[in-house]
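In: Everything below, folded, please.
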Amino acid sequence: MSAWQSKMDQSFVGTYDGQEPNYYGITFPTDLTNGKYNNHIKFDEVTTAVTWSPDGSGESANKVVAIASGKVSKNNFNMALYFFVIQNNQPKVYISRTTNGDDLYFSETQNNDLKSGFANIFNN
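Out: Presented below is the predicted three-dimensional model:
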């Protein structure tokens, strides 16, 4: 992630570095594990149950193994939130740019470098 964010000229805080990312006042993974976002996570417009599982264990169809948040540009305040997910035993990277409301809306990232990097980690 550190090489990717440097290449993209972005800066992220991630659980993979032992940190607690803060996304517009939402602290991860705490606000995920305490149930605050149960029924408030949407992958591609569909309400999706997710579990926090940094080692990828468990029976959930959507295991969030890492989370990152940060500014998408040094020139503005817009943030992005990434969930690195093992979805039905496949690596997926979802991005949210939700800025308000009770729900977090995610779509699969279109960044091929990020997707392939996570897939490489998952497969090794």
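In: only C-alpha atoms for contact and neighbour calcs from this point on.
Out: OK.
In: Could you give me the buried positions within the biggest helix by length in the chain?
Out: The longest helix of the chain (DSSP state H) is helix 112-123. Judged by neighbour count using 16 or more other C-alpha atoms under 10 Å, the buried positions of helix 112-123 are L114, K115, F118, A119.
In: so the residue of the chain most remote from its centre, which of the three states?
Out: Residue farthest from the centre of the chain, counting by C-alpha atoms, centre = their mean, is N75 at 22.3 Å. Per DSSP: H, G, I helix; E, B strand; the rest coil, the local secondary structure of N75 is coil.
In: same thing with G56?
Out: G56 ends up coil, using three-state DSSP.
In: in what helix or strand does the nearest residue to it once chain neighbours are set aside lie?
Out: Distances taken as C-alpha to C-alpha, 6 or more residues apart in numbering place V65 nearest to G56, at 5.9 Å, with adjacent residues excluded. V65 is located in strand 62-71, with elements delineated by DSSP states H and E.
In: Which of the buried residues of helix 112-123 sits closest to Y16?
Out: F118 (11.9 Å; C-alpha to C-alpha).
In: One more, please, to line up against the first structure:
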Amino acid sequence: MKWNSEKKFRLAEFMSAWGKEMNQNYSQYDPTHNVDFYGLSLPFSVLNDNTAWKAAINNQPIDLRWSETGEGERDYLLVDVYSDFGTKNTFENHVYFFVLYTGRPLVLYTGQNQGNTNHYLHLKETENNELKNAFARIVG
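Out: Got it, this is the predicted structure:
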């Protein structure tokens, strides 16, 4: 099992400490507890085929699926989501998607603050090495 409650707890501890370092306050989200990100319910709105919105990388839609275990039949398995959107209302909010991409840890980020005609939520790999490395260590 690539993801479990212990790893989820370790990520929560890391995000709390890292958020303080970054002078940001992060909350955890999942498909039943979404962050309202400029009117888009994340992660629910971009999972599976829930709505017209799609997660996209490099302007290409991806098939993003929620996974409690980090295992599944898809390439992009979302295991956790963190955002500071609920703690500040600026146009500099962050949403991090913690993904296992073909089994490898990948931290995707969006700061998108407006819609687009494709209805894509544009994601890219975070440039923050501390965050990437922490998630990789937690996944193991």
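In: who's in contact with the alignment partner in the second structure of the residue nearest to G56 of the first structure?
Out: Aligned by TM-score structural alignment, V65 of the first structure pairs with V79 of the second structure. Contacts for V79 of the second structure (C-alpha atoms under 8 Å, 6 or more residues apart in numbering) come out as W3, W66, S67, E68, T69, G70, F97, F98, V99, L100.
In: How about the secondary structure of the most centrally placed residue in the second structure?
Out: For the second structure, the residue nearest the mean C-alpha position is F97 (1.2 Å; C-alpha atoms, centre = their mean). Here F97 of the second structure takes the strand state, with states given by three-state DSSP.
In: what do we get in the first structure for it?
Out: F97 of the second structure maps onto F83 in the first structure, by TM-score structural alignment.
In: if I look at its match, how far off is S96 of the first structure?
Out: 8 Å (C-alpha to C-alpha, to the nearest Å).
In: Please apply the same query to G18 of the first structure.
Out: Relative to S96 of the first structure, and taking C-alpha to C-alpha, G18 of the first structure is found at 21 Å.
In: Those two: which has the busier surroundings?
Out: S96 (21 against 9; other C-alpha atoms under 10 Å).
In: which residue sits closest to that one, ignoring its sequence neighbours?
Out: F106 (4.5 Å).
In: what do we get in the second structure for the one you found?
Out: So, by TM-score structural alignment, F106 of the first structure is matched to L123.
In: I'd guess that match is in a helix, am I close?
Out: No. Counting by three-state DSSP, L123 of the second structure is not found in a helix; it is strand.
In: what's the neighbour count on it?
Out: Neighbours around L123 of the second structure, by other C-alpha under 10 Å: 23.
In: How much space separates it from E6 of the second structure?
Out: 26 Å.
In: Also P105 of the second structure?
Out: For P105 of the second structure relative to E6 of the second structure (C-alpha to C-alpha), the value is 16 Å.
In: hang on, F85 of the second structure packs against F37?
Out: Yes. Under the criterion of C-alpha atoms under 8 Å, F85 of the second structure makes contact with F37 at 6.9 Å.
In: Show me which of those two is the more surrounded one.
Out: More crowded of F85 of the second structure and F37, by other C-alpha under 10 Å: F85, with 22 against 19.
In: Grab the nearest non-local neighbour of T27 of the first structure.
Out: T27 of the first structure sits nearest to P21 (C-alpha to C-alpha, 6+ apart), 5.9 Å away.
In: still on that earlier bit, for T30 of the first structure, state which of the buried residues of helix 112-123 of the first structure is nearest.
Out: Using C-alpha to C-alpha, the buried residues of helix 112-123 of the first structure come closest to T30 of the first structure at F118, 22.5 Å.
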